[in-house]
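Q: when you get a sec, could you give me coordinates for this:
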Amino acid sequence: MSNQWEVYLTRFDDHVASVRVNMAHTNPEFRPDFLNTLLYVWVKLQTPTADGLTTDEEAQRLYQIEDRLDEFLGAEYGAVPVGMVTTEGRREFYFYAESGDHLHEELEPVLAEFPDYAFQFGDKSDPEWQHYFGYLFPSPTELQWMQDLKTVTQLEEHGDPLTPRPVQHWFYFRTAESRDHVKALLIVEGFEVDHEPDVENAFGLVLLRTDAVDLDSIHRVTAPLTRLAMEHDGQYDGWETMVIQK
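A: This next block holds a predicted model:
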């Protein structure tokens, strides 16, 4: 199985959540039909932060629990770890396996190795991987936040001060009419048309505007652009800018 782990912050029912998910499973090649059962193990945190997440000190103990679960469920059930959520003072581990037969009898002795922790666990049929795509997988704006983080990190690695500068934003649409409508809306917001690169079966649009490129600032730009493109049958394809040296 391939690994492509990503981490992002979100909110579930108005509670902060930290999600770690293996994005490789978007590829059907890494979702074999026989892995049709979701296994879950929830761990109650002993010293959660004020917003229900994990302290650095407790994280080390949770890594030990994670390693043990990976080892045992992988060996006994052929289980594949797909995600982990920390929220509301608990850590949730999720796996897909061929079955959850006898899980309670088999897993209880393993969890007893950590007597200072309280656990909930179980299994359910999920052949369509609905929990993976509906709960663990990031939304389009969360995906864009992850891309923004990667780009900003690359700029920081070059010593960039992340100050305002011209930023290119790329879009693709199914129709020229959708492109023209979004273009008109964004020109009002201070964007300028750089060029319109048409490709096979898509109508491209590259806009330009000067903005700061620290993570908070640029994501306040890209999140609404992502939503706007989706609302008009299109896709926001990210941003580019020059590197500025201090």
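Q: from now on I want contacts and neighbour counts done on CA atoms only, so please keep to that.
A: OK.
Q: residues in contact with the longest helix anywhere in the chain: which ones?
A: Residue-count comparison of every helix in the chain, with assignments taken from DSSP state H, identifies helix 56-77 as the longest. With CA atoms under 8 Å, 6 or more residues apart in numbering as the test, helix 56-77 has contacts from 45-47, 79-81, 93, 97-100, 110, 114.
Q: in that helix, what counts as buried?
A: Along helix 56-77, the positions that meet the burial threshold by neighbour count (16 or more other CA atoms under 10 Å) are Leu62, Ile65, Glu66, Leu69, Asp70, Phe72, Leu73, Gly74, Tyr77.
Q: which positions in stretch 135-146 come out as buried?
A: In terms of neighbour count (16+ other CA under 10 Å), stretch 135-146 has its buried residues at Leu136, Phe137, Pro138, Thr141, Glu142, Leu143, Gln144, Trp145, Met146.
Q: so which of those residues comes closest to Glu200?
A: Minimum distance to Glu200 across the buried residues of stretch 135-146 is 23.8 Å, recorded for Gln144 (CA to CA).
Q: what separates the closest one from Tyr117, distance-wise?
A: For Gln144, the distance to Tyr117 (CA to CA, to the nearest Å) stands at 36 Å.
Q: before we move on, what about Glu105?
A: Going from Glu105 to Tyr117 by CA to CA gives 18 Å.
Q: which one's more surrounded, the two?
A: Counted by other CA atoms under 10 Å, Glu105 and Tyr117 do not tie: Tyr117 has more neighbours, with 14 against 9.
Q: check which helix or strand covers the residue at the greatest distance from the centre of the chain.
A: Among the C-alpha atoms of the chain, the one farthest from their average position, using CA atoms, centre = their mean, is that of Glu105, at 33.3 Å. Element membership of Glu105 [criterion: DSSP states H and E] is helix 103-111.
Q: buried residues, that helix. List them.
A: Under the neighbour-count rule (16+ other CA under 10 Å), helix 103-111 has Leu103, Leu107, Leu111 buried.
Q: which element follows the longest helix of the chain toward the C-terminus?
A: Going down the chain from helix 56-77, the next helix or strand is strand 80-87, by DSSP H and E.
Q: could you say what helices and strands the next helix or strand after that following strand packs with?
A: From strand 80-87 onward toward the C-terminus, using DSSP H and E, the following helix or strand is strand 90-97. For strand 90-97, the contact count by 3 or more CA pairs under 8 Å, 6 or more residues apart in numbering; DSSP states H and E identifies strand 37-44, strand 80-87 as packing neighbours.
Q: and the helices in the protein?
A: Going by DSSP H, the chain shows helices at 56-77, 103-111, 130-131, 140-157, 176-188, 215-231.
Q: to compare against the first, here's the next sequence to fold:
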Amino acid sequence: MSEHWDIYLTQSNNNNVFVRLDLGIKDSVPISGADKLVQVSIQTKSLFSKKMNFELLHIIEDEIGSALTESDFYIGVITEADMRTFYIYTIQEKKLLNTVESILSKHKKQTSDISIVDDPEWSFYLETLYPDVYKYQWIQDRHVVEQLIANNDNQKVPREITHWLYFSDIASRESYKNKLDREVYKIIDETTFEEETDYPYQLSISHKGTTELETIYQYTTELIKKSLEVGGNYDGWETQVIQSK
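A: Predicted coordinates:
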């Protein structure tokens, strides 16, 4: 449906779960008539086992994707420890069902299951599959970290990391500042924008730390939580590249 696919990590029953989805359609759904959500589940080995046949799973996914019509809307995949599930909204339920069953019949060694649920509001996509503010930030953090790695960044070296936040009024910005641990965070700048915007009061702060994803995500999670408490908006971070020798 769009080219804006991405992946994030979450947990279910204390197990890691990878969610891959089309992020680019959020403002375009639900689609009229595409009331049925088809879920195609394929039993696999352990997610972290070398025996898991990723190549075969990719083949099955490609075959399903290639067989979809303009009446079908492929929106995401969930990979658990022993299961990979593909999610497709459709206007033509029976036609899609026959297509998927035909594809799966060629891969009989893989235990599979197809289920169909009514979801005219696309609640599964909007409320379950689409990442909340914290998981969405994990995606953004990962992108920045990947860019740093591409520039040969030594992730283990602590350095100043700058964060930006925006607020609807001065009182909210002051309340946020009061929530910060000043032994960890330093106020860099405060700016007020003249143009009309919902969040004209900017705050930039920094902390000293590494750029390892798990570490940086702990900071961004904390900063987002505090911003939500005062109605603010966290808007990301940046830092200098410290190249490995």
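Q: and the TM-score between them?
A: The TM-score (TM-score structural alignment, normalised by the length of the second structure) is 0.88; 239 aligned residues with a CA RMSD of 2.1 Å.
Q: surely Thr54 of the first structure and Val85 touch.
A: No - with contact defined as CA atoms under 8 Å, Thr54 of the first structure does not reach Val85; the gap is 10.7 Å.
Q: adding mean neighbour count and distance to Gln154 of the first structure, write the helices and strands packed on strand 90-97 of the first structure out as a markdown table.
A: Putting those into a markdown table (neighbours: other CA atoms under 10 Å; distance: least, CA to CA, whole Å) gives the following:
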| stretch | mean neighbour count | distance to Gln154 of the first structure |
| --- | --- | --- |
| strand 37-44 | 21 | 35 |
| strand 80-87 | 22 | 26 |
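Q: can I get the ones you listed in CSV with distance to Pro166 of the first structure?
A: Output for these, formatted as CSV (distance: least, CA to CA, whole Å):
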stretch, distance to Pro166 of the first structure
strand 37-44, 46
strand 80-87, 37
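Q: for Phe167 of the second structure, what are its contacts?
A: Arg173, Asp198, Tyr199, Pro200, Tyr201, Gln202, Gly231, Gly232, Asn233.
Q: what's the counterpart of it in the first structure?
A: Structural alignment (TM-score structural alignment) places Phe167 of the second structure against Phe173 in the first structure.
Q: how many neighbours does Thr192 of the second structure have?
A: Using other CA under 10 Å as the criterion, Thr192 of the second structure is surrounded by 14 other residues.
Q: what's the closest non-adjacent residue to it?
A: Counting by CA to CA, 6 or more residues apart in numbering, Thr192 of the second structure lies nearest to Tyr201, which is 4.7 Å off, once chain neighbours are set aside.
Q: that neighbour contacts Glu174, doesn't it?
A: No - taking contact to mean CA under 8 Å, the distance of 10.2 Å between Tyr201 of the second structure and Glu174 leaves them out of contact.
Q: quick one, which of the two is more surrounded?
A: A count of neighbours by other CA under 10 Å puts Tyr201 above the other of Tyr201 of the second structure and Glu174, at 21 against 13.
Q: show me the contacts for that one.
A: Neighbouring residues of Tyr201 of the second structure by CA under 8 Å, 6+ apart: Tyr166, Phe167, Ser168, Asp169, Ile170, Arg173, Glu190, Thr191, Thr192, Phe193.
Q: how near is the first one to Lys135 of the second structure?
A: Tyr166 of the second structure sits at a distance of 20 Å from Lys135 of the second structure (criterion: CA to CA).
Q: same thing with the second one?
A: As judged by CA to CA, Phe167 of the second structure and Lys135 of the second structure stand 21 Å apart.
Q: what do we get in the first structure for His143 of the second structure?
A: Checking with TM-score structural alignment, His143 of the second structure has Lys150 as its match.
Q: right, I mislabeled it, should have said Asp35 of the second structure
A: Checking TM-score structural alignment: Asp35 of the second structure goes with Asn36.
Q: leaving out the residues flanking it, which one is nearest to that match?
A: Nearest non-adjacent residue to Asn36 of the first structure, counting by CA to CA, 6+ apart: Pro127, 4.1 Å away.
Q: could you check how far the corresponding residue of the second structure for the one you found is from Leu126 of the second structure?
A: Residue correspondence to the second structure (TM-score structural alignment): Pro127 of the first structure is matched to Pro120. Using CA to CA, one gets 12 Å for the distance from Pro120 of the second structure to Leu126 of the second structure.
Q: check Tyr8 of the second structure too.
A: Relative to Leu126 of the second structure, Tyr8 of the second structure is positioned 15 Å away (criterion: CA to CA).
Q: so which of these two has more stuff around it?
A: Neighbours per residue (other CA under 10 Å) separate Tyr8 of the second structure from Leu126, with Tyr8 holding more: 19 against 16.
Q: which ones are touching that one?
A: For Tyr8 of the second structure, the set of contacting residues under the criterion of CA under 8 Å, 6+ apart consists of Phe18, Val19, Arg20, Pro131, Lys135, Tyr136, Trp138, Ile139.
Q: go with 7 Å
A: Contacts were defined as CA atoms under 7 Å, 6 or more residues apart in numbering; by that measure Tyr8 of the second structure touches Phe18, Val19, Arg20, Lys135, Ile139.
Q: got it, and Ile78 of the second structure?
A: Neighbours of Ile78 of the second structure in contact, by CA under 7 Å, 6+ apart: Val17, Phe18, Val19, Arg20, Arg84, Thr85, Phe86.
Q: let's see it at 6 Å
A: By CA atoms under 6 Å, 6 or more residues apart in numbering, the residues touching Ile78 of the second structure are Phe18, Val19, Arg84, Thr85.
Q: nearest residue to the aligned partner of the last one in the first structure other than its sequence neighbours?
A: So the one you mean is Thr85 of the second structure. In the first structure, the residue equivalent to Thr85 of the second structure is Glu92, according to TM-score structural alignment. In space, Glu92 of the first structure comes closest to Trp42 once its chain neighbours are excluded; the distance is 4.4 Å by CA to CA, 6+ apart.
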